[in-house]
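Novice: give me coordinates for this.
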Amino acid sequence: MTAATDGALPPWRQRLRGALKREGRQVSARWLQLATVAADGTPRVRTLVFRGWSGAAQLELYTDGRSSKTAELTHQSQVELCWLLSKAKQQFRLRGAAAQVAPAADQSQWRSLSPSGRALWGWPHPGQPFQSEAPFPQELPEDAPIPEHFIVVQISIQQVELLDLSHHPHQRLRWRHDDDWREQRLNP
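Specialist: Got it, this is the predicted structure:
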């Protein structure tokens, strides 16, 4: 049986787990870049924090529903993530489709954030002109109500490429969901 049919993790997840372990407790190990397409067809890229897995090939990110990112994901759900793990000398490129999901009824995603992490959703509308009198709380308690603009984005991964810079020559591998996550070596 393959990873896609037996419920096991895809092979790229195991490699990603190993690379993350080599990063140690570096906060930057949870940062990944999300590439989207704006309504005018131009590219957009920004850094988000990896929040967890909601399936073997489905990861979660949190975003502010008032940001342009949510409109971009509604316009075009196909995205690519770039996850650079510098200590491991590995770059993962994850391609897939994003779906915006409301927070869980049990508030587990909201509560998983630190008080300072929750505070970001108490800030004024992102991308609007700065007003010095606007509130920028430093913390929000765990029991603070979930703002309507707290959005969980689930990305269903369809393809993964790994560029491993620790070898000579560099090693480049690809896995595709529609090929049962079979590993294919590519020229770097």
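
Novice: please count neighbours and contacts with C-alpha atoms only from this point.
Specialist: Noted.

Novice: what helix or strand is the residue of the chain most remote from its centre on?
Specialist: Here the centre of the chain is the reference, and by C-alpha atoms, centre = their mean the most remote residue is residue 133, at 32.3 Å. For residue 133, there is no host helix or strand (DSSP states H and E).

Novice: second input sequence below; structure requested for side-by-side comparison:
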Amino acid sequence: MLQPEMADEAGVGLPPWRLLLRAARQREGRAPGSGWLQLATMSAEGCPRVRTLVFRGWSAQGELELLTDTRSEKPSDLLHQPRVELCWLFRKTREQFRLRGLARIIDGEQGREALEQHWQRLTPRGRAVWGWPQPGEGFNPEGPWPEQIPDGAPKPEVLALIRVKLERVEQLDLKPHPHLRRCWLRDQGWLEQHLNP
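Specialist: Reported below is the predicted structural model:
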């Protein structure tokens, strides 16, 4: 289950790109992968890293929310360099959104309530990955590899929230000829700019 958009039904209070993103998500429906987006980070060694994560909603401040495991490399990458870009492709609608901003890790006591809410919203199968061994270590078939973590199970300490405060958003709509490309910048009040595709 996703968090509701932070505005009334008419979209009052949302940046214009959020309305377009919401419309693309609605048209995409329940297509496999419709909630998946790619997160690009930079490691401390200067190596670019790209991972696919699941969109988890919006914070009350309008930050994009994702979940991660604190044992993975993402938290250390984000501590080293908080600037990130996300790419969200909607195959059915033939639209792509590129979202750039500053990411921060929310874990432990600072985000206890938000993390607990996200944990409870996950399905038992969705929770299972947080019961697996440390990501990136040598594979041991003995595990543990739970297939489910039931409702009511305590939130694991390794669950963390990534919140991205967006600074720049681009949309590329591949349907018209020529393609439509537009951009919005936070520091310009999210005013729409048209760009060559």
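
Novice: that older thread, aligned partner of the residue farthest from the centre of structure 1 in structure 2?
Specialist: Aligned counterpart of residue 133 of structure 1 in structure 2: residue 142 (TM-score structural alignment).

Novice: in structure 1, what stretch matches stretch 180-189 of structure 2?
Specialist: Stretch 180-189 of structure 2 covers residues 171-180 of structure 1 once aligned (TM-score structural alignment).

Novice: and if you look at stretch 76-93 of structure 2?
Specialist: The aligned range for stretch 76-93 of structure 2 is 71-88, by TM-score structural alignment.

Novice: mind checking how far the aligned partner of residue 49 of structure 1 in structure 2 is from residue 183 of structure 2?
Specialist: Superposed on structure 2 with TM-score structural alignment, residue 49 of structure 1 falls opposite residue 54. For residue 54 of structure 2, the distance to residue 183 of structure 2 equals 23 Å [C-alpha to C-alpha, to the nearest Å].

Novice: can you check residue 84 of structure 2 too?
Specialist: 17 Å.

Novice: and the lengthiest strand in structure 1, how far from structure 2 on average?
Specialist: Counting by DSSP state E, the longest strand found in structure 1 is strand 150-164. Following the fit onto structure 2, the mean deviation recorded for strand 150-164 of structure 1 is 0.5 Å by mean C-alpha distance after the TM-score superposition for structure 1.

Novice: tell me how far the residue nearest to residue 181 of structure 2 when sequence neighbours are not counted lies from residue 34 of structure 2.
Specialist: Of all residues not flanking residue 181 of structure 2 in the chain, residue 172 sits nearest, at 4.5 Å (C-alpha to C-alpha, 6 or more residues apart in numbering). Between residue 172 of structure 2 and residue 34 of structure 2 the distance is 16 Å, computed by C-alpha to C-alpha.

Novice: ok, now residue 194 of structure 2?
Specialist: Distance from residue 194 of structure 2 to residue 34 of structure 2, by C-alpha to C-alpha: 26 Å.

Novice: what's the answer for residue 195 of structure 2, then?
Specialist: Taking C-alpha to C-alpha, one finds residue 195 of structure 2 at 26 Å from residue 34 of structure 2.

Novice: for those two, indicate the residue with more neighbours.
Specialist: Using other C-alpha atoms under 10 Å as the criterion, residue 195 of structure 2 and residue 34 rank with residue 34 on top: 20 against 13.

Novice: can you tell me what the more buried one aligns to in structure 1?
Specialist: By TM-score structural alignment, residue 34 of structure 2 lines up with residue 29.
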